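*Asks:* sequence first, then the predicted structure:
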Amino acid sequence: MASARQEILNKLKKAVHNEPEKPDFDAPVYFPLEEPLEESFKANLAKVNGSVHLCHSKAELYSELKTFLDRFVKELIVCNESNLKSNLQKHLVPFTSTSQLPNDLQVGITSCEYLIAHTGSVMISSAQGSERRLFVFPEIHVVIADSEQVVAYLEEAYSSIKKKYPDQLPSHISLLTGPSRTADIEKTLVLGAHGPRQFHVFINQNFNK
């Protein structure tokens, strides 16, 4: 009866003489995504405890956002981006604009650069007009986007942002994938450990409305 050592040596000999299977370089690297991409983004963000609100028009988006924010105090809802502030005011959505973020900040409203359907990630940058603190400090982070900002894979997001800022990239580009989380303590998942406890993305599916 062959020893354990001999069995290992025999297996190694067979491995050397057998032709290894060649990889299929033409096979797709990623699994296919559902169409439209907003649905894939929604499904993948939900897997990491994020929430996506798909709206058929800008009016519907801000109406749904207003309903969502009704339970919060206006002074604890902050948005500092010019384009967003104009739309929030137009649709009578309560918010405050200030560089001095309140210690008990509840909701931060920002835009984004791109939404990555494959991972459910949100690409943000320092060029948006929101300070980095607004992505980290609030209990709830709300992102407002259009369907044109949804891309399939991360490579597309990076190539698109390079085209968007051809002369100089923003000093800070980051990816957000759901609420902040950690399982460092006794392997128990805790949301909101290093950032927002809730993560909501509102998408206008009809850019022209």
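*Replies:* Cool, the structure landed.
*Asks:* can we go C-alpha only for contacts and neighbour counts from here?
*Replies:* Noted.
*Asks:* can you tell me how far residue 119 is from residue 125?
*Replies:* From residue 119 across to residue 125, the span is 18 Å (Cα to Cα, to the nearest Å).
*Asks:* one more to weigh against that first structure:
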Amino acid sequence: MNFLKRILGIDTEEEVTDENGNEIGKFMPRPEIPIDEEFMLNFKKNGGKFLYCENENELRLNFSEILKENEWDECEVYCSKPDIYSKFDHTKLTFNKNLEACFFLSDCEFLISNTGAILVSSSQMGDKKLSDLPPNFIIIAKTSQLIKTIGEGLQQINKRQDRNLPTNITTIKTFDEKKDSDFMSYGSIPKNLYLLLLEDL
């Protein structure tokens, strides 16, 4: 609010400022929030649980904390990727493809910032549907997988050189059973989801 308005006591709408504290006019475009911050806000709003990991050691430590919190220390885990479960061979977990497992452990295709959703495909789920998989998920992703929209993710998948394009592409967006679903999430199965985000940039 400028000096004259403060003296006259004229109320105005809440002012918007840029990163330097300069006032932005109400008809100017709002400053865009960074993609990582936008994803975190939307992901938490959807009911997801997020743990940032600076390195592989922190990733293993946070993974162990999740196991302790949920008493999953010695249970079965649905995981089909040796490159993922080999990171956790120090645990007492049993890795297999049992749909009755305590939780589903996987990576993902992309993290969608404008909705806080996680894009997955047959590369993670095989021929299973989300509803077939255990209700608890632990997803391991990297900061380089953050993108703005689903469309951008589909374009990047389509550009892959190996032309081994995945099928069964879907998003996980509902992480809380109590959360009111909107039209876009109609019919989706809520998953209790932990995201371990590993810094790789």
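*Replies:* Alright, I've got the coordinates. Bear in mind the structure is a predicted one, so any value in this text is a computation, not a measurement.
*Asks:* got a TM-score for the pair?
*Replies:* Comparison of the two superposed chains (TM-score structural alignment, normalised by the length of structure 2) gives a TM-score of 0.70, and 167 aligned residues with a Cα RMSD of 3.0 Å.
*Asks:* which parts of structure 1 are helices?
*Replies:* Chain-ordered helices for structure 1, with DSSP state H as the definition, fall at 4-17, 37-46, 58-69, 82-90, 133-136, 154-164.
*Asks:* show me the contacts for residue 44 of structure 2.
*Replies:* Remark: with contacts taken as Cα atoms under 8 Å, 6 or more residues apart in numbering, residue 44 of structure 2 is in contact with 50, 116.
*Asks:* what does it align to in structure 1?
*Replies:* Using TM-score structural alignment as the criterion, the counterpart of residue 44 of structure 2 in structure 1 is residue 46.
*Asks:* could you find the counterpart of residue 115 of structure 2 in structure 1?
*Replies:* Counting by TM-score structural alignment, which is the criterion used here, residue 115 of structure 2 corresponds to residue 119 in structure 1.
*Asks:* with adjacent residues omitted, what lies nearest to its match?
*Replies:* On the basis of Cα to Cα, 6 or more residues apart in numbering, the spatially nearest residue to residue 119 of structure 1 that is not a chain neighbour turns out to be residue 44, at 5.9 Å.
*Asks:* mind checking how far the one you found is from residue 85 of structure 1?
*Replies:* In this structure, residue 44 of structure 1 lies at 29 Å from residue 85 of structure 1, with Cα to Cα as the measure.
*Asks:* near the counterpart of residue 153 of structure 2 in structure 1, how many other residues are there?
*Replies:* Residue correspondence to structure 1 (TM-score structural alignment): residue 153 of structure 2 is matched to residue 157. Around residue 157 of structure 1 there are 20 other residues, counting by other Cα atoms under 10 Å.
*Asks:* surely residue 157 of structure 1 is in contact with residue 163?
*Replies:* No - the pair residue 157 of structure 1 / residue 163 is not scored as a contact, 10.0 Å apart, by Cα atoms under 8 Å.
*Asks:* next up, the contacts around residue 171 of structure 1.
*Replies:* Taking Cα under 8 Å, 6+ apart, we find residue 171 of structure 1 in contact with 125, 126.
*Asks:* now with 7 Å?
*Replies:* Going by Cα atoms under 7 Å, 6 or more residues apart in numbering, residue 171 of structure 1 touches residue 126.
*Asks:* what's the spacing between it and residue 52 of structure 1?
*Replies:* Residue 171 of structure 1 sits at a distance of 28 Å from residue 52 of structure 1 (criterion: Cα to Cα).
*Asks:* likewise for residue 4 of structure 1?
*Replies:* The separation that residue 4 of structure 1 has from residue 52 of structure 1, given Cα to Cα, amounts to 56 Å.
*Asks:* which one's more surrounded, the two?
*Replies:* Set residue 4 of structure 1 next to residue 52 and count neighbours by other Cα under 10 Å: residue 52 wins out with 21 against 9.
*Asks:* just give me the neighbour total for the nearest residue to that one once chain neighbours are set aside.
*Replies:* The spatial neighbour of residue 52 of structure 1 that comes closest, neighbours along the chain excluded (Cα to Cα, 6+ apart), is residue 201 at 4.8 Å. By the other Cα under 10 Å criterion, the neighbourhood of residue 201 of structure 1 contains 23 residues.
*Asks:* one more: residue 85 of structure 1?
*Replies:* By other Cα under 10 Å, the residues close to residue 85 of structure 1 number 19.
*Asks:* check the gap between the residue lying closest to it once chain neighbours are set aside and residue 17 of structure 1 for me.
*Replies:* Distances taken as Cα to Cα, 6+ apart place residue 79 nearest to residue 85 of structure 1, at 6.6 Å, with adjacent residues excluded. When distance is defined by Cα to Cα, residue 79 of structure 1 is 65 Å away from residue 17 of structure 1.
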